[in-house]
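Student: Let's see this in three dimensions:
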Amino acid sequence: MRAKVSCGGDGGMSKQVYTRQARSRMLILIIVDFLCMLLPYGFFLYRAEYVHGIRADALLVSYAILTACVYACRFVVKVYQQMVRFANAGSFLRMILADAAGALLYLLIDRLLLSYHLPITTVTSAAACGLLLVLLSRFIYQWLRKNSTLFNHAGTVSEPHVANKINVAIVGAGELGVLLARELMSNRNSRYHPYCFFDNDPRKIGSVVEGLRVYGPDNEAIALVASMPIQEIIIAIPDMTPAAQKSIFNRYKQTKAKVMLYDYPHNRLERTTDKRSIRDINIEDLLFRSSVALEDSRATEYYRDRVVMVTGAGGSIGSELCRQIAACNPKQLVMLDIYENGVYEVQQELRRHFPQLDLRTKIASVCDVERLEQVFDKYRPEILFHAAAHKHVPLMEHNCAEAIVNNVFGTWNTANAAEKFGVKRFVLVSTDKAVNPTNIMGATKRACEMIILSRSDSKTTDFVAVRFGNVLGSNGSVVPLFRRQIAEGGPVTITDRRVVRYFMTIPEASQLVLRTGSRAEKSEIFVLDMGEPVRILDLAENLISLSGFTPYVDMEIKEIGLRPGEKLYEELLCRTDLCTKTSDDRIFIEHAQTFTRAQVDQMLDEMRSGIAAHGQSDQAMRDMMMRLIPTYRMPEVVNATAEEAEEMRSSTSRTHIDMPAPAGIPS
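Tutor: So this is what the prediction gives:
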């Protein structure tokens, strides 16, 4: 153990101060090494006296000089700073090089300064044998540390018996798997005991690595699990593609053992600050696409030292935007939301993780023009992310007027304030439900996009919208619902076994929104590549399996029918005939229809009149929106021809785990 302290003086030099325990450890190592070298050095020097007739007093001088040279070189390369129990091949190589350099240094002194000269073979033999005994002492100590209880200190927890640990098989006998095995074996308090490796490499199958047998290939190894005392299986293969990861998971799930993953935490923003750990496989790991890289230096630099505002900051996307913006070191971050509890939680989190951040939290409604302008006037944001919206589809079908007021007029008010107070960049967070909408929520978001498109003539603000699909784990999404139903013992309810959706994780969606915010284009609709569509039925089956149950055996899956405004599929966002690819592989620009301010003003006037006259009638609101939004259609019309849609045809069971034929759902 050592501590570093800075010392004043010229150049601000620093030195290392070692604790008493560290000095004692190094002294013991030096003494042990001296004893190990004593016998071979003495033997070969005595042989030199007997064979070559060199005097004994001269040999003692040579012995002292050779020992000093070896120790000096070891200190130069810091051999004794390394704790023996954690020494690896690099540490041992440094010792070998140090001893070789020490022997050469002695020979140089011998030839230049001494009146007598030891034979080169004598010096190299003594140094080599002394080194072998020192290395042997290190190996014996490491073996004892790993396999004996002799080194348990009084007052510490003794090593649990293997019988009390969980026997695990490690998939992957490469560097990462071996590293995991070493970590588990060296940690006495680990709850896992590595039992064997599984690997497909024919060079490794049948061999022993770190004392563990390597079995394979996968199909044979899976059959062996039933005869082994294995309770859990840990996948330890680095940089797997999503397809490979799902394939391995599906294979080993057949063993009925719990399958875990040795990987970085999911949804991490920077790998460099995280450590690999054994964790459950999440549904996010089984999305059939490569995850979005969550580090973008250009976007980070764009938001540095700027005043950024996020509306709807307490929501799923808004809160994640705030987290990622905070990591960009903005000049000031203003969080605006009407729901105090959600934004309060985000505020407390950001204060813990970013204590130097200039964070301002304002409770306000985007429907309150006067209050909105007060906030804009006070903080003068340079960049604005508008994420405030009602987004729950079935709920908004029964609250149509409120959806229009909050989503459409809230966006209108915020856009007006942005122009009035000189916001440089306005980013609307939209949804794939705005594409040929079949519900009031999607229709209102399409109206919001029309507002953005009509602002191409703005001289103060660049307006853009970014459109993406469903976000895994967001408030009101299907994944938290499924997890809650599984925790309650089921059944897991799906609306229709044919339903397909595009999915993205919250950090991925937020990062891509930030990237679009940093781009130069204006009055455009950006669409995000969501990958392949996923069947909701597959998602439910996977979540049940990841929870340790067997679908249709331990947990029922029940169809309850489509909800109001719901269609069987969402539109493919990145169609090549409708979009232009940007320099970012995951971001496209839609060939959108343009609108003038006059057209949008007329649309909004009709909405105001309609709400004033028929705001209490949801059907009247739908009829009005269907007239004002030409692409808005009833879900029954769209669902009638859903099987012919490209999105339905391209959806595959790539996230599906082979299960018994469902009892309650026809195949």
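Student: contacts, neighbours, all on C-alpha from now
Tutor: Fine.
Student: Quick check, central residue of this protein?
Tutor: Nearest to the mean C-alpha position of the chain, counting by CA atoms, centre = their mean, stands residue 268 at 3.0 Å.
Student: Spit out the contact partners of it.
Tutor: Shown in contact with residue 268 (CA atoms under 8 Å, 6 or more residues apart in numbering): 274, 294.
Student: so after the longest helix anywhere in the chain, what's the next helix or strand?
Tutor: In the chain, with assignment by DSSP state H, the single longest helix is helix 20-52. Using DSSP states H and E, the helix or strand that follows helix 20-52 in sequence is helix 56-76.
Student: How far off centre is that following helix?
Tutor: Relative to its chain's centre, helix 56-76 lies at 53 Å (CA atoms, centre = their mean, to the nearest Å).
Student: Now do that helix against helix 20-52, angle only.
Tutor: 140 degrees (axes from the mean of the first three to the mean of the last three CA atoms, to 10 degrees).
Student: And this one, please, so the two structures can be compared:
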Amino acid sequence: MSYQKRVLSLIVIDSLIVFTSVYICCFILFPGFIMPAVKQLVLISTTLLLSHHIFAYKYKMYQRAWEYASVSEMVTVLKAVTFSIITAAIIQLIIGQHVYFRILTTTWMMHMFLIGGSRFSWRIYKDKHFSEKTKVKKRTLIIGAGSAGILVARQLKHSNGELIPLAFIDDDKQKQHLEILGLPVLGGLNMLKDAVKDLKIENIIIAIPSLNKRELHNIYEECSKTMVNTQMMPMFEDLVTGKVSVSEIRNVEPGDLLGRMPVELDTNSISKFITNSVVLVTGAGGSIGSEICRQVSQFKPSKLILLGHGENSIYTIEMELKSSLCNNIEIVTEIADITDRDKIFSIMNEYRPRVVFHAAAHKHVPLMERNPEEAIKNNVIGTKNVAEAAGENYVETFVMISTDKAVNPTSVMGATKRIAEMIVQELNQKSNTRFVAVRFGNVLGSRGSVIPLFKNQISKGGPITVTHPDMTRYFMTIPEASRLVLQAGARAEGGEIFVLDMGEPVKIVDLAKNLIRLSGYSEDEIEITYSGIRPGEKLFEEILNQNEAKDYQVHPKIFVGKPVNLESTKITDLLETYSYLDRETLKGILLYMTNQSTENIKVVV
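Tutor: Predicted coordinates for the structure are as follows:
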């Protein structure tokens, strides 16, 4: 029904109700047909009709979506009817007519019943239609009966999505055993398993956006015991800013279950560091590089240069940034290989950036074990090219992305990243540019991380492959990692290795089990198999070796490791000879170099 037809229908219905209710009330009040004169009845009806439409317009009774009517709509009907009756009585007094209070009082009740009933019949029809649809929708339980939970329930009840809410769970005893929007609040979290079983729940939504990580972890642990798919309501700030709608219920991600609060950094120092500066990001199309670009763009640099080797990934982040920034920042794209020294020097000389974030690298451990010469070419020579170009072109701050695998490396990838750290530390001693490195743990959701692999394996019905039951890793989210990079640049004095306090390491097998439960399966349905430790992998990772003790902190969650030195001639010799060596010899030299250097330092210390 169109808007015009809808309004016209309501006006006609209300007019009929106003006219007929007066006469109905007269028959009720005067059963012997001793009624007021017809002239007086017409006057009462006319004044009521006029005043009703005036107040119906004032309270927008013809503009409301009555299929979603609730208490506020009932209050609107009460106000409009009451004020229309009072106005009709005043008009009759003004023109000197007798006021029939009994008729007006009874008419008021009749109006409330008939006008309210005509409106709420739309809601009754909608709810009846809704109850019929529950048979084909996923039966959903909402954890949290606060404002957020009610918002989700209302949205789901009146949407055409695949979820239908049946009940709430809430630890607030004042809400328990009550009904909200027609849905019962069954009890606290201790009632979760029984509720899922009794109501045959197929989906759980956690609708408490204010939860911290530890509280969310505890609630999720209870949800995981039910083996039911669990999702989360978006954050309130995302709803308010329009990034997402209430209907965009998201799956619980492993990042929600780190068991610690995400690191929040000093935005003031970062703003001073980046705002109105020319910033260049290498590897800008990768998981970390693209997120660094998003974070940097929030601080309004004068120009942001996206440098990468893959045209598709650079195009994607360019389009995303241009769409979100509305052309407020100049975005420049450069397709280049960091091993092309002449091209890198040319780009650096053309744009003269104040800040360089170097995220381009080969990061996949098993692949680099099989291709050590490519790891050297990209991670060592590429870093050397970008860093030296930055130094020669008076870049103020150069931030290199490193890894915890560079600590006591057992892999080619880790060894080449350690050598890259040494290169920027040495350049820091020779150049006016401030060179620093930032070490990450495993980044949840990044390309090459275990999360996409596990999700893909689950979608195929398993099994999930884990290398070893005791393997542990430090984890952080992509936004955390990117903020750390920005903070490192803002606090850099030169030569530091910045490390994030990532809490306790997590067992990979526990992560796999959590993902299985998150997806609504049990370990009986999705098998976990062990493939054995791959070449170059460790059972556990470290963030600093014993010679790189925590020197000082620049933030409650960020500390600085003491830089270590290495004779530059060793790196020069490696770069001059690596292309002539077979792969196994090359791997041996890399691991000997990076681990032997710490032994030499141990003697010096």
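Student: Could I get the TM-score for this pair?
Tutor: The TM-score (TM-score structural alignment, normalised by the length of structure 2) is 0.81; 593 aligned residues with a CA RMSD of 4.4 Å.
Student: quick revisit: what helices or strands is the longest helix of structure 1 leaning on?
Tutor: helix 56-76, helix 120-147 (3 or more CA pairs under 8 Å, 6 or more residues apart in numbering; DSSP states H and E).
Student: What residue in structure 1 is paired with residue 261 of structure 2?
Tutor: Under the alignment by TM-score structural alignment, residue 261 of structure 2 pairs with residue 290 in structure 1.
Student: if we can go back for a sec, using JSON lines, lay out the helices and strands packed on helix 20-52 of structure 1 together with distance to residue 49 of structure 1 and mean neighbour count.
Tutor: Formatted as JSON lines, the helices and strands packed on helix 20-52 of structure 1 follow (distance: least, CA to CA, whole Å; neighbours: other CA atoms under 10 Å):
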{"stretch": "helix 56-76", "distance to residue 49 of structure 1": "7", "mean neighbour count": "17"}
{"stretch": "helix 120-147", "distance to residue 49 of structure 1": "11", "mean neighbour count": "16"}
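Student: could the ones you listed go into CSV alongside distance to residue 38 of structure 1?
Tutor: Formatted as CSV, the helices and strands packed on helix 20-52 of structure 1 follow (distance: least, CA to CA, whole Å):
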stretch, distance to residue 38 of structure 1
helix 56-76, 9
helix 120-147, 8
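Student: picking that back up, enumerate every residue touching the match of residue 261 of structure 2.
Tutor: By CA under 8 Å, 6+ apart, the contact list for residue 290 of structure 1 reads 241-242.
Student: Can you give me the distance of it to residue 298 of structure 1?
Tutor: 21 Å (CA to CA, to the nearest Å).
Student: ok, now residue 270 of structure 1?
Tutor: Separation of residue 270 of structure 1 from residue 298 of structure 1 (CA to CA) stands at 15 Å.
Student: And the residue nearest to the centre of structure 1, which helix or strand is it part of?
Tutor: Per DSSP H and E, there is no helix or strand for residue 268 of structure 1.
Student: for the stretch 151-300 of structure 1, what spans make up the helices?
Tutor: Applying DSSP state H, counting those that start in this stretch to the stretch 151-300 of structure 1 gives helices spanning 175-186, 218-225, 242-253, 297-303.
Student: Just send the ones you listed back as TSV, with distance to residue 384 of structure 1 and mean neighbour count too.
Tutor: TSV is the format used below for the helices of the stretch 151-300 of structure 1 (distance: least, CA to CA, whole Å; neighbours: other CA under 10 Å):
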stretch	distance to residue 384 of structure 1	mean neighbour count
helix 175-186	43	17
helix 218-225	51	15
helix 242-253	34	18
helix 297-303	11	16
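Student: was I right about residue 371 of structure 2 contacting residue 586?
Tutor: No. Using CA atoms under 8 Å, residue 371 of structure 2 makes no contact with residue 586, being 10.0 Å away.
Student: the more surrounded of the two?
Tutor: Shown here are residue 371 of structure 2 and residue 586; by other CA atoms under 10 Å, residue 586 has more neighbours (20 against 16).
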